[in-house]
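Visitor: quick check, what structure comes out for this input:
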Amino acid sequence: MRLHVVHETEYEYAPAVKTARHLAHLKPLDGPRQRLLSHSLTVDPAPPQVKEAPDIYGNIRAFFTLTSAHHHLKVVADSVVETTAAPAPAHDMPWEAVRERMRYHRAAHYDPAAEFSFDSPYVPRHDDFVDYARASFTPGRPVLEASTDLMHRIHADFEYESQATDANTPALESLALRKGVCQDFAHVMLGCLRSLGLPGRYVSGYLLTEPPPGEAKLVGSDASHAWVSVYLPADTTGPGEWAELDPTNDRTPGEDYVRLALGRDYADISPMRGVIHGGANHTLRVGVTVMPVRS
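Guide: Model prediction:
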C-alpha cells in the first residue's frame, strides 16, 4: 500500500520569538517493510539550513535554527511511503526464558535488545506494572501470546479520553487513571513488559483512518499514533525479531500503519521539540492527513 502523509505543525507566539533551535522527528523510517519513496520538510520562516542526522536508534532527525524574530512558525513534513504487512511471527519461547536471555551473565552473549528492558524517562520499572501484567504472564506462557493478551486487556480496561492526560503524563499515572490516549496505552504496556524484564520499544507513526459512510475525509483530521513492539529472541544467539502490537486499537499493525520513529518512549522521539528565546505565550496547532495513493 502506498500512503501519502502530510504532518503540519504551527506555532503562534506573543511576543515574538527572538531566536530558536528545533529538532524534528518527522521523516518516516525506511526499511524492509516500509520504503520511503519521497520526503520533504518545509519550514516557514525559512532557516539558513536544515541538517539531518541519525540518532542512536537509526531514526533520522532534522535540526534547524532561526536567528531572526518571528511570531509564527510552520513546519510541514510531506512523505510518501510504501508499506507491507508483516508475516505473523511463529514464536513459542516462554516469557521467563526471554527474561533470562536479557539478564547479564558473565561471558554470555549480549543481545542489544536488552537496552529496551530498562527504565526510560516516562516508563519506570515498578511493582504496580507487575501486578497488572501478572494475569497475562502466567508461568510458561509464550511471550508473544502473553503480550497479545496484555494488549487485549489494556484495550478493554482503559478508556480513551483525550483530555485525561497530556504529553508529559507518566506511565504510572496513566495506569492508575485507567484512561488516556495512544501514547499512554503504549507507555503502560511498555511499563508492564519492562517491569517483568522483557524488552519493549515505543513506536511512533500514523494510521490510515476511514471517515463514516457517506462523509468525506477532512484534511488534517488524522493524528499521530503510537504503539509497541515486543522482542522475540531467536532460538540461537542470532538476532531476534520485533512483533508490533497496538493496545489502543487491539490489533496487530498492518500495511495501513506508517512507522515514523522507534525509541524507549515518547521522550526519545517526540515529533517536535526546541529551545526558544522569547515567545512567552504561544498556541499550537497540529494537523495530520494520511491518504492512500491511487495507482
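Visitor: please count neighbours and contacts with C-alpha atoms only from this point.
Guide: Noted.
Visitor: quick one: terminal-to-terminal distance for stretch 174-190?
Guide: Using Cα to Cα, to the nearest Å, one end of stretch 174-190 lies 12 Å from the other.
Visitor: name the residues of it that come out as buried.
Guide: Residues of stretch 174-190 classed as buried by neighbour count (16 or more other Cα atoms under 10 Å): 174-175, 178-190.
Visitor: between the residues you listed, which is closest to H4?
Guide: Closest approach to H4 among the buried residues of stretch 174-190 (Cα to Cα): C182, at 21.6 Å.
Visitor: another for comparison:
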Amino acid sequence: MKSLENALHRVVGYFSPLCKKMFSFLHVLGLYFNPEPPTCPAEVFCIRLSKEMEMKRLLGAIFGVILSAILSGALPARAENYTIRGDMGAEIRYELRERITGGTGVRETTLSVVIPESFKSPTFRQEVRDVDLSFVPRPDEQQKTEDGRGNRIITAAWNGSPAFIDVRLTVNAINTTGLETIETTAPFPPGAVTGDIRDYLRATEQVQSDHPQIRALAGDLTRGGATQFDAVQRLISWVVDHVSYVNPPLNYDALYSLESGKGNCQNFSHLSAALLRAVGIPVRIVNGMTLNRPFDVPWQQGMMTFKMGQGRHSWIEVWFPDLGWVPFDPQNSELFVSSRFIRIEVGVDNNETKNDGLLRWTQTRNAVLKPRLQETLSADFLKDQISLRGNREAYGPRNLLLCPSVRASFQPLAIKPLPPPPVFTEAEKRAFLYELPFVYGNLEFPEDVDFAFPRVTLSAGGDAFEMRRNFLVETAEYVTTNLTQYAQVVILQKPLRLDKVGLALHNFGGGGWLWVDLFADRDGKPGPLIGASVLVNIEEISTRPGYRWVDFDFSRENPILMPGAYWIALGFSGSPVVNWFYTYGKPVGPVHGTRYKGVFARDWSGALNYEFNYRLSGRTMK
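Guide: Coordinates of the predicted model:
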C-alpha cells in the first residue's frame, strides 16, 4: 500500500500544488493507507477492506479532476510486425488419454488414432521417439494404415460397447525451433508445381480458393509482388488484421471467415490457405496439439509472454520451391511455430484431417444413451531451452505477427494512424445526458461449456454416428495467485457513465472476496487508481463447470469515463481459486493491452499475447 501512496505523491506533485494540499487534507481527516505490514499473503497486493476502500473512492474523485490531462493525447498507431531471432529446444513427454463411456444398443464401436511423425523444415523440427499406444480392453480388431497424405492411422474396433474403453498414447517429442536468417528467392507468380504437391492447390468445401470474392481479394493484395515471400507476407498480414478469434464460430470455412471477420484456428487456417492457393501457392492444413507452457520474448520495451491453451489446434504449412514445406500459424506467426506445437496430421482441409480421435459407432434406432468421449492431454517438459529476442519493425500488420529474419524482396506494409479519441470541453461534459444503454468489451467466449466433454454427436447416415476431434480449448489464466497481478486495457471512443464491469470467470472454490479496480492509463500501462467496485463474496459465484459473466457493481460511484484508455484488474482477499477466460490475439484492444507484473514489482513491464474477456456496461450520451 505504501507504493500506492508514493505513486499518489508523484502524480499529485506533477499536476499542481493544489492537489498536494488536497492530499494533506485527507491525511488530516485520517483517511490514509494502512502502514502496517500485511498479515496474509493476499494483503501484499490486495487493498484492505476498510479505510483503504474509502481511500480508493476518494482518490477516484481527485483523479477525475486530472484525468482529462492524462488521457487527452492521441492513441498512437503501432506496427506490430516483430522479427524474432534465437532458438527454442524442448524434450517433451506427451501423453494423450481418451476414455469412451459406452452407450445403449451399440452394435460396434470404432476409434482411430493418428501417430505423430517426425518432421523437418528450415525453422521447426519434430523428432518422434518411443511411441506407445494401448487399449483397455483390447480391441476385437486393430488395423494399421497409411493414407495418401502420409498419416499413419491406427483403427481399433470393439463388438458392441464396453462400459469403458481407455486409450493411452505416449510419445517422446524432441522439438526444435531455430530462427536464423532465412533466404528465399522463390518468384511470384510461382511456377508450376508437380506431383503430390499439386493437390494442395485445389479448392475444397472448406477452402474455397476458386470463389470470386477470394480470388479477387488475393489478386488485389498481391498485385505487384515480385517474390513469393512478398505475396505470402501480404496475405497473412491481411488475415491477421481482419479476422478476430472467436470460439466456437458458426462455420469454419474460408468464405464464412472472410465475410464475418471472425473464427477459430480452423477459420484462420482455411482462409489463409484459400487466399494463398488462389494465387498458385500450395498450402496444407496441419492438425495437432498446443501445450500451455508459456515462453518469453524480450524486446525493446519489456517482455512479451506467449501462451496457448492446452489442446487441439490447426495451422498451415506453405510450400516454397527453395525451402520446402514451412509452418505458419496464421493467428500470429509466419515461417515458424514454437516448440510448444505437437504436429500430428496433414491434409487439404479440416474435413480431411479428421482421423485423429475419430469415434464412430452403429446403434439401434430406439437407443437412448449415446457413447461419450473424454480427452485429457498432459505434457512433461524434460528439457526446455529458450533464447529469443524480438525487434519491432516499422511496418505492419497492425496486429501481432512474428517472423524470423528473411532475406528476400518484399514491400513493407504501411500502417495508417489511428484517429485520436474525441476531446470535449468542460462545458460540453457538463451538458452530457447519459441516457443510451452501452455495452463494450471483448464479449464473445464459450459460455457455460463443460470443457471435459466438448464434443458433439454427428449423424453419419442411417444408424451410424460419429464424434470428431474438437478445437474448443479452455484458454484461461489463474488470476488469484499471490505471485502475479494481471490487468486488461479498455479503450473507449465514447463517454461512459459506468455501472458494471463484467469478467468471464470460473470459480474453482476457496473463500474470500473479489472486486474490480479501475485505473487510468499511464504510458500504455496501468496508472493512477480511479475507483473500485462493490465487493463480491466468492461463495455467491457458481462452481458448476464452465465460464460465465460475473458482474462487479460500480453504480454507487458511477464514474464518468471520457474517451481514452483505462485498465481493469481483479482484486481479491482470502484464498479464492478463480480463472479468467481469455481469447487468442486481440479482438478488441491493442497488442500490449494485457499486462502483468510480480506482486512486489512497480512496473507492469510484462505483456501477454491474448486478451481477457470483459465487458463494461452503463450509459452513454445521445
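Visitor: which of the buried residues of stretch 174-190 of structure 1 fall within helices?
Guide: Among those, the members falling in helices (DSSP state H) are 174-175, 182-190.
Visitor: now render those as CSV, adding distance to I154 of structure 1.
Guide: Formatted as CSV, these follow (distance: Cα to Cα, whole Å):
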residue, distance to I154 of structure 1
S174, 11
L175, 9
C182, 11
Q183, 13
D184, 10
F185, 7
A186, 9
H187, 11
V188, 8
M189, 8
L190, 11
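Visitor: what is the burial count for the counterpart of I174 of structure 2 in structure 1?
Guide: In structure 1, the residue matched to I174 of structure 2 (TM-score structural alignment) is E82. E82 of structure 1 has 20 neighbouring residues, counting by other Cα atoms under 10 Å.
Visitor: equivalent analysis for V288 of structure 1, please.
Guide: For V288 of structure 1, the neighbour count with other Cα under 10 Å is 19.
Visitor: got it, and T376 of structure 2?
Guide: Going by other Cα under 10 Å, the residues that sit close to T376 of structure 2 add up to 13.
Visitor: secondary structure class for the nearest residue to it once chain neighbours are set aside?
Guide: Of all residues not flanking T376 of structure 2 in the chain, R97 sits nearest, at 5.1 Å (Cα to Cα, 6 or more residues apart in numbering). Here R97 of structure 2 is strand, with the state taken from DSSP: H, G, I helix; E, B strand; the rest coil.
Visitor: what number of residues lie near the counterpart of A243 of structure 1 in structure 2?
Guide: Aligning on TM-score structural alignment places A243 of structure 1 opposite V326 in structure 2. Counted with other Cα under 10 Å, residues neighbouring V326 of structure 2 total 20.
Visitor: kindly report the same for the one 10 residues further on.
Guide: Burial of F336 of structure 2, expressed as a neighbour count using other Cα under 10 Å, amounts to 22.
Visitor: pretty sure W325 is one of the things it touches, is it not?
Guide: No - look at F336 of structure 2 against W325 with Cα atoms under 8 Å: they stay out of range, at 10.5 Å.
Visitor: in structure 1, what residues pair with the lengthiest helix in structure 2?
Guide: The longest helix of structure 2 (DSSP H) is helix 51-71. Aligned by TM-score structural alignment, helix 51-71 of structure 2 corresponds to no residues of structure 1.
Visitor: what's the answer for stretch 598-614 of structure 2, then?
Guide: Stretch 598-614 of structure 2 lines up with nothing in structure 1 when matched by TM-score structural alignment.
Visitor: need the helices for the stretch 251-400 of structure 2, in chain order.
Guide: Using DSSP state H, counting those that start in this stretch, the helices of the stretch 251-400 of structure 2 run over 254-260, 265-278.
Visitor: Throw those helices into JSON lines and include distance to S134 of structure 2, thanks.
Guide: Supplementary listing: the helices of the stretch 251-400 of structure 2 in JSON lines, determined by distance: least, Cα to Cα, whole Å:
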{"stretch": "helix 254-260", "distance to S134 of structure 2": "37"}
{"stretch": "helix 265-278", "distance to S134 of structure 2": "29"}
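Visitor: so where do the strands sit in the stretch 251-400 of structure 2?
Guide: Ranges of strands in the stretch 251-400 of structure 2, per DSSP state E, counting those that start in this stretch, are 262-263, 283-290, 295-299, 302-306, 311-320, 324-328, 341-347, 358-363, 372-392.
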